[in-house]
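Q: 3D model of this:
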Amino acid sequence: MVLSSIFGITKARDKPINHYGSAYSFLFGRSTSGKSVDERTAMQTTAVYSCVRILAEAIASLPLHIYKYSDTGKEMVYDHPLYSILHNEPNNEMTSFVFRETLMSHLLIWGNAYAQVIRDGGGRVIGLYPLLPNKVEVERGGNGQLFYIYSKDSDENPNFKKNGEFYLKQEDVLHIPGLGFDGLVGYSPIAMAKNAVGMTLACEEYGASFFANGANPGGVLEHPGVLKDPKKVRDSWNSVYRGTNNAHKVAVLEEGMKYQQIGIPPEEAQFLETRKFQINEVARLYRIPPHLVGDLEKSSFSNIEQQSLEFVKYTLDPWVIRWEQSLQKALLLPQEKQEYFIKFNVDGLLRGDYQSRMNGYAIGIQNGFLSPNDVRKLENLNPIPEAEGGNLYLINGNMTKLKEAGAFAEDTISQKSIDVEENNAAKQNRRRQQ
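A: Got it, this is the predicted structure:
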């Protein structure tokens, strides 16, 4: 009752939640292929695991910094308390890489990522601890404010000493929602595409069963008479000829028995093509280029770099913006939001090959918008001393303003006219003197 009065809990709003079972056909549960799909079974498929790992590791490996607005643009801030938390250790149990990798995997599987925010007396963040999304519910109190209910039944978070439900205020939770219909709670990509993931699981199970049965589809044992114990004959046959270790063994049939294969060969059922398509289907779900999940069929030396750049721009960048805005909203104090901002650095992923970078740097230096030290900073090299010209901005001397392009020609014509007039005047003076 005390918690109810504090948070103003009324009737829970209608909201999307991750639910196990068949009550909600669009959430986790049995798919049309007959396979049950949830976050653990989905991660057992190589395509889902690979896509989640690629995006989670990409976000976790990007440099994450705190910046301050300045008269010249922006400058990195190292002495802000959030810098060490986001860049080094969000808590005393995890590195920044592990923390971001964990939250990103939650976001890709459940559609939401949550972290408990630990603050000091002044409201500044001193620690971040991940919260399992399947144990978090988002509610709205009678005062209109959001709050979070966390159901603890294991020891994943050291800040909750006992098991049970814990109510957290909005400012005490870092929430990064994925794509959703209400802007508050994201939907799980796996749940929304459970039929595609279920078919991938079914294909893998079919392939495993195919090889478990000696790489041969099922068949029928025909007997000319009446069998007293068909089960004994079937079990005897399976014990000798079933399994990959018994494949291609010579079958010995007695009493006029015949074996007739009735299954469809996998090449006729396009088993391999189906498996390949399902891999691309999962890659499409996460907008991952096929070559990153091991499908190089349509990749070449001429287009693979472009595909990698498109991955950064069209796949990774939206996730980066989602992270940056959520971090700024939840972690910066109100008075700090006008002065500071949080940003990932993706410049390293957008760089081309060595020759392309050098050509670009040369153009930048020749046209005066890059100095040698600007280039060395981008390449992670030590700067050239200022006395040696490291900070000079140079430009080609042959270039001039467009409006002054004909000025030199006009001056030359005018000067020639003056010279001709002077020569004519000099000749006339000499004639008069003679």
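Q: contacts and neighbour counts: CA atoms only from here.
A: Noted.
Q: Give the buried residues for stretch 81-100.
A: Within stretch 81-100, the residues scored as buried using 16 or more other CA atoms under 10 Å are 82-87, 89-91, 95-100.
Q: host element of the residue nearest the centre of the chain?
A: Taking CA atoms, centre = their mean, the centroid of the chain lies closest to residue 55, which sits 3.1 Å from it. Per DSSP states H and E: residue 55 is located in helix 46-61.
Q: other SSEs contacting the next helix or strand after that helix?
A: Later in the chain than helix 46-61, the nearest helix or strand by DSSP H and E is strand 64-70. With contacts taken as 3 or more CA pairs under 8 Å, 6 or more residues apart in numbering; DSSP states H and E, strand 64-70 sits against strand 73-77, helix 81-87, strand 340-344.
Q: Also this sequence, please, to line up against the first:
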Amino acid sequence: MGNLVLRALQSPLIAQKRNAQPTSYLNEMFSFINGGLTTSGEVVNYKSALSLSAVYNAVDQISNDIAKLPKGIYRKEGDNRFRDLLHPCDYLISKRPNRFMTQFSFHKALMVHALLLGNGVAVIKRDEYTGVETALELVKPADLLDIKKVNGDLTYYIKGMKPLNSEDVMHIPGFSFNGIYGIGVFKYAANNMGAALAAERFADDNFKSKGLLAGIIKSKNGIKKEAKEALSNAMEARLSKGGTHNIGFLDEDMDFMSITANAQEASLIDWKKISIEDVARWFNIAPHKIKQLENATYSNIEQQSLEHGSDTIMPWAKRIEEEYDYKLFTEEERATHYTKINTNALIRTDIKTKGEYYSRAVNFGWKTRNEVRHLEEDNSIDGLDSPLTPANTKTLEEINKEFAENGS
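A: Purely as a prediction, here's the structure:
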């Protein structure tokens, strides 16, 4: 009897859960995409923020670095790893995701969306009969209408398409509280970047007006109200005229006193430096990567370049790798296949660092000389396929074997 009563009490709750509306992530996900008014009075969204050179360069740098990294599908066979060039997804992620885009342009656009809007999304197209992946099609931010949790599964609503299950959608979220959707950086950086936009606007107005934006006309003689208004309007029209030759005239015993702070007093130069550093923090990128070189030296730039790879690029590369691993492989393939984005390629342009890396790899035996040649697109040379073993790291067994082979 007790169980029947309990079930009777629970049944309305169960029915309520079954009939509950799907959870939508639309409102939070698209915060500040369409713009928000900040304390500085500036409207900040991803379009207005891109007018700041530091924001544009930060997004351009990070997206370029992800796009230029080599990508491929690898297969595990025991302790060995091999590039699986025959896997259909290898060509998609390394050469041509779809017939309109190269892998560079695809991954760059995907990262631009993720960096600015918090979410980079692409649809995975599969053959109707075989289920084999045939294309990765980028989704425009405006075409992503909603993401909902329906019956415990994520469903994506994209303009012009039927609702898609999560396994049919590549989704790279940025900063996230729940791991499902990313939040655009401007949700929290809006006021900070709004102040930077206001400084840019102030500088522009200051240059246009030659620094004379407001002022007071002083006179030793009394002037009637109508004359004051006429004189004020005339001076305002003259000062706002612009141009290289703009000379005003005041009657005798009249002086003009500017009450607007000039650029130096407003510390515009210092503010621009601060805003660049703030942008670097928001996008987690070293200041020298967005051309702030004031405190840069050769030694600290080299260190910051290494940190750029490990702290800025690698987390984004890891997000993409894990999404590819889950969405592009069958359950059986996941045990033997994985995606690799080679972040080591970031050191290719640093000859000194690259040389030291190769030297250590060869001398300590964890790469053969031919493997290093392959990294430089050079052909193999006979006799360079065996790893080197430093004499002071040989085991006793290896030493005894050499003595036995030499007859000593």
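Q: Roughly how far does the alignment partner in the second structure of the residue nearest to the centre of the first structure sit from residue 120 of the second structure?
A: When the second structure is aligned by TM-score structural alignment, residue 55 of the first structure is paired with residue 62. Distance of residue 62 of the second structure to residue 120 of the second structure, given as CA to CA, to the nearest Å: 14 Å.
Q: One more: residue 185 of the second structure?
A: 13 Å.
Q: Map residue 117 of the first structure across to the second structure for me.
A: Match for residue 117 of the first structure (TM-score structural alignment): residue 124.
Q: Is that match in a helix, a strand, or coil?
A: strand (DSSP: H, G, I helix; E, B strand; the rest coil).
Q: Surely it is in contact with residue 169?
A: Yes: counting by CA atoms under 8 Å, residue 169 is a contact partner of residue 124 of the second structure at 5.6 Å.
Q: Count the neighbours of residue 156 of the second structure for me.
A: Look at residue 156 of the second structure: counted by other CA atoms under 10 Å, it has 23 neighbours.
Q: Pull the contacting residues for it.
A: Residues in contact with residue 156 of the second structure (CA atoms under 8 Å, 6 or more residues apart in numbering) are 144, 145, 146, 147, 148, 163, 164, 165, 166, 169.
Q: what about the aligned partner of the fifth one in the first structure, which SS state?
A: Put plainly, it is residue 148 of the second structure. When the first structure is aligned by TM-score structural alignment, residue 148 of the second structure is paired with residue 139. What three-state DSSP gives for residue 139 of the first structure is strand.
Q: ditto for residue 14 of the first structure
A: Residue 14 of the first structure - assigned by three-state DSSP - is coil.
Q: Give me the neighbour count for it.
A: For residue 14 of the first structure, using other CA under 10 Å, the count is 7.
Q: and what of the one 3 residues further on?
A: Residue 17 of the first structure is surrounded by 19 other residues when neighbours are defined as other CA under 10 Å.
Q: Next, find the distance separating it from residue 41 of the first structure.
A: Relative to residue 41 of the first structure, and taking CA to CA, residue 17 of the first structure is found at 19 Å.
Q: Please apply the same query to residue 241 of the first structure.
A: Residue 241 of the first structure is 31 Å from residue 41 of the first structure, by CA to CA.
Q: So for the two, which residue has more residues nearby?
A: residue 241 (17 against 14).
Q: which stretches of the stretch 251-400 of the first structure form strands?
A: Taking DSSP state E, counting those that start in this stretch, the strands of the stretch 251-400 of the first structure run over residues 258-261, 340-344.
Q: Start and end of stretch 133-153 of the second structure, how far apart?
A: End-to-end span of stretch 133-153 of the second structure (CA to CA): 21 Å.
Q: can you list the residues that contact it?
A: 22-26, 88-89, 92, 97-98, 106, 110, 113, 117, 120-127, 154-159, 165-166, 328.
Q: Just give me the mean distance for the host helix or strand of residue 108 of the second structure relative to the first structure.
A: Using DSSP H and E, residue 108 of the second structure falls within helix 103-117. Once fitted to the first structure, helix 103-117 of the second structure is off its aligned match by 0.8 Å on average (mean CA distance after the TM-score superposition for the first structure).
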